[in-house]
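**Q** have a look at this fold, sequence not included:
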C-alpha cells in the first residue's frame, strides 16, 4: 500500500501540495485507495493503474448516480491516463461495522437499503451499460466448475451444469421486465452511512464501476445475501416483501430473486477460489462457509430444482466445505 509515485505531483496540481497520504484499502481488483489529509481537509485518492484498471466507468456511474438523486463520491480531480482520481471522503461508517456495533438497527438500515433500490429501479437505466442477462449469468456461474471444482479435486460435468442453470435462469431472463441499473456489488462493505444526509441519501455508495443493465432482483439479492455479513433470515424475508410491495411485484419476482441469489452465490464461490488460487489471496476463502450456507438455502427453493439435482450428483458435503477448510 505504498502510494503511486506520481500521486504527490497529481495532488499538488489540484491544490493538495504536501498532503499526507495514508493507506486506506485495497480490494479484489488492482484498485487501491488512500486517504489524503491537508490543513483540515480530507479526501480519498483512488489508484486504478492502467492497463489493469480504467477509472472512466467509475466516473461515469458516479456522475449518473448523483443525477439520479443518490449519494456517490464527487470527483474532485482526475488524471484518467494515469488512473488517478481524487474523491469526496464519505467517512468510515460502513454498514457492516455499524451493524456489528448496533445489531438492533438491522431492520431500520436494511429498509433504507431496500428503499434505495426501489428509487434506483424507478429511474431509466443509465445509457451505455453492458447487458446482464442469460448469457452473462451463465458465463459468470461457470467460474464454479472452472475454479472451485478443480480446487477440491473434482472433474465435473460442465455441460450438465450449464444446462441445469439454463433451465433455471431462462425463465428469469424471459420474464418481460425492463432492465434497470444494476450496481453488482451492492453490499454492506460498499454502503457508507454519511452524516448529515437523510432518506436514500443517508447511504453513500462505493464500488459501482462494474454497473450493468440487468434484472431488478440482482442487487436486492446482493445486499440481503451478503458474502461479508450474516443477514437475519427473517430480515431477508421482510425486506424481500418490502421491495415487492413498493415495486408492485409478485411471486414471479420472488422466484427470480432466489434464482439470481443462487447464481450470484455460486459465482462468488468460484471467484473467491480464483482469488485464492490464481491471485494468492487465500483470505477470501474465509467467506466460503457463509457462501455455502446461503447457497444451500437457495437450492431448497422449488425453482432451483435442476441446479439442486446437479449439485447433489456432483458435490458431497465434504466437497462443499473443502476449499475453505484446506486454506484455513
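**A** Perfect, I can see it now. Just so we're clear, the structure is a prediction, and the values are computed from it rather than from any experiment.
**Q** from here on, contacts and neighbour counts on C-alpha atoms
**A** Will do.
**Q** report the central residue of the chain.
**A** residue 185 (1.5 Å; CA atoms, centre = their mean).
**Q** check it against this one:
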C-alpha cells in the first residue's frame, strides 16, 4: 500500500509539472510536492510551491473517489456565493487535480486558542466572528443552491449511516453481542430519527460542515465578511435544514457552553426566518429538529470513527468519540422517545466503550 501511494505521488508530481507547463504558470522553483494532509477519505493533498503562488495537488484514486463530482459540487457552491477552491486542472481518469490553495488556517486551532483565552479578542480569530461568518455562508448556500441539482438525503441513506453505529461501533469495535431485542429497539430508534429528518425542510447540505473543513482566508480578494474557505464539500446532498448547523455547533472536535450554542442557534433561526428559508417553523420546533438531527449524526459519527480505526488504520479518530457520546447522551435525555435507547446505551454500550476508549 505504501509503495502504491509513493508511486501515485510521483505520478502526481510529474502530472503537475506537465500541467503547469501547459497552462504557462511559472514554476522554476517547483521541485516536489509537500504533504499537506489527508482526510477521512482516500484523497491526499499536497502543496506545490511555485514562483509566485502555491497550489494544492490532489491525489484522488478513481476507484475510490469521484473527482468529477468534486469539481461539479465545488462550482455549485461557488456559484451560490461561498468560497470553495477553484479547479486549475484535472484528469478524472487518473484521479489528479490542481486546485486553489486556501492555506492552512483551519477554524479548529483558532477556536481552541480562543477557548483558552481569559479575555475576548477583537481579532479575526474571535469565535463569534468566525461562527457568524460560517453561519452566513451556510445560509447563503442554503438559499442559493437549487436542491434539485443535488442527490436527495434519502431515508435509506440516513438509515445506512446510523447502521454504521450498530455494525462498526457496537459489533466490530466494542465486540458486543446484540440480541434480537436489542436490534429491534435499535431499529425503532433509527426509524424515529429518520422520520424526523425527512420531515424537515429540505435544503442544500454540505454534510461535513465543521471546524476542520472551514478555513480562515488570508487573501486580498476575500474580505472578512466574505466568509470562510469551505472544503470537503463533495458529498453535498439535498437534506434536512438543521444538518449542517448541528454539525457546526455540536462539532466533534470542540465543545462550547450551552449559552454560546444557544446564541448561535438564535442567530441562525432569526436569519433563516428573515430569508424565508424556514417559514412557519417555531423556535421550539427548530430546537427539536436541531437536536434530533444531531442524534442521527452522532450515531453515524461513532460508527465512522470506529471504521476509520479498524478498516483504514486511523486510530486518531478514537480520541474524538467521547465528546460525540457526551453530546448524544445529553441531548437524548431531553426526549421521551429516546429513553429506552438511552437506557440501553448507558447500561450496555458505555461500560465497554469506557474501557476501550480510555
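**A** Sure thing, it's come through. From a predicted model like this one, the values you see are computed outputs, not experimental measurements.
**Q** can you calculate the TM-score here?
**A** Scored against TM-score structural alignment, normalised by the length of the first structure, the superposed chains reach a TM-score of 0.91; 323 aligned residues with a CA RMSD of 2.0 Å.
**Q** coming back round to it: map the residue nearest to the centre of the first structure onto the second structure.
**A** Using TM-score structural alignment, the equivalent of residue 185 of the first structure in the second structure is residue 208.
**Q** contacting residues around its match?
**A** Shown in contact with residue 208 of the second structure (CA atoms under 8 Å, 6 or more residues apart in numbering): 232-233, 244, 247.
**Q** same question, residue 207 of the second structure
**A** So residue 207 of the second structure contacts 233, 235-237, 243-244, 247 (CA under 8 Å, 6+ apart).
**Q** between these, which is nearest residue 187 of the second structure?
**A** Within those, the smallest distance to residue 187 of the second structure is 21.0 Å, found for residue 243 (CA to CA).
**Q** surely the closest one meets residue 292?
**A** No - applying CA atoms under 8 Å as the test, residue 243 of the second structure and residue 292 come out as separate, 9.7 Å apart.
**Q** so where's the longest helix in the first structure?
**A** Among the segments of the first structure that qualify as a helix by DSSP state H, the longest is helix 251-277.
**Q** what's the first helix or strand after that helix?
**A** Once the chain leaves helix 251-277 of the first structure, the next helix or strand it forms, by DSSP states H and E, is helix 288-299.
**Q** mind checking how far that following helix is from the chain centre?
**A** 16 Å (CA atoms, centre = their mean, to the nearest Å).
**Q** now do the same for residue 101 of the second structure: its match in the first structure.
**A** Correspondence of residue 101 of the second structure to the first structure, assessed by TM-score structural alignment: residue 89.
**Q** so what's its match closest to, chain neighbours aside?
**A** residue 43 (4.6 Å; CA to CA, 6 or more residues apart in numbering).
**Q** was I right to think that neighbour contacts residue 36?
**A** Yes - counting by CA under 8 Å, residue 36 is a contact partner of residue 43 of the first structure at 5.1 Å.
**Q** residue 290 of the first structure versus residue 321 of the first structure, what's the distance?
**A** 10 Å (CA to CA, to the nearest Å).
**Q** in terms of packing, which of those two has more residues around it?
**A** Using other CA atoms under 10 Å, the more surrounded residue of residue 321 of the first structure and residue 290 is residue 290, with 19 against 15.
**Q** excluding chain neighbours, what is closest to the more buried one?
**A** Residue 290 of the first structure sits nearest to residue 227 (CA to CA, 6+ apart), 6.6 Å away.
**Q** neighbours of that neighbour, how many?
**A** 23.
**Q** and what about residue 220 of the second structure, helix, strand or coil?
**A** coil (DSSP: H, G, I helix; E, B strand; the rest coil).
**Q** make that residue 45 of the first structure, sorry
**A** Going by three-state DSSP: residue 45 of the first structure is strand.
**Q** cool, residue 204 of the first structure as well?
**A** strand.
**Q** state the distance from it to residue 167 of the first structure.
**A** Distance of residue 204 of the first structure to residue 167 of the first structure, given as CA to CA: 37 Å.
**Q** what about those two, which has more around it?
**A** More crowded of residue 204 of the first structure and residue 167, by other CA under 10 Å: residue 204, with 23 against 15.
**Q** quick one: what's aligned to that one in the second structure?
**A** By TM-score structural alignment, residue 204 of the first structure lines up with residue 229.
**Q** got the contact list for its match?
**A** 82-85, 102, 214-217.
**Q** can you map out the helices along the stretch 1-150 of the second structure?
**A** 2-23, 67-79, 107-116, 127-144 (DSSP state H, counting those that start in this stretch).
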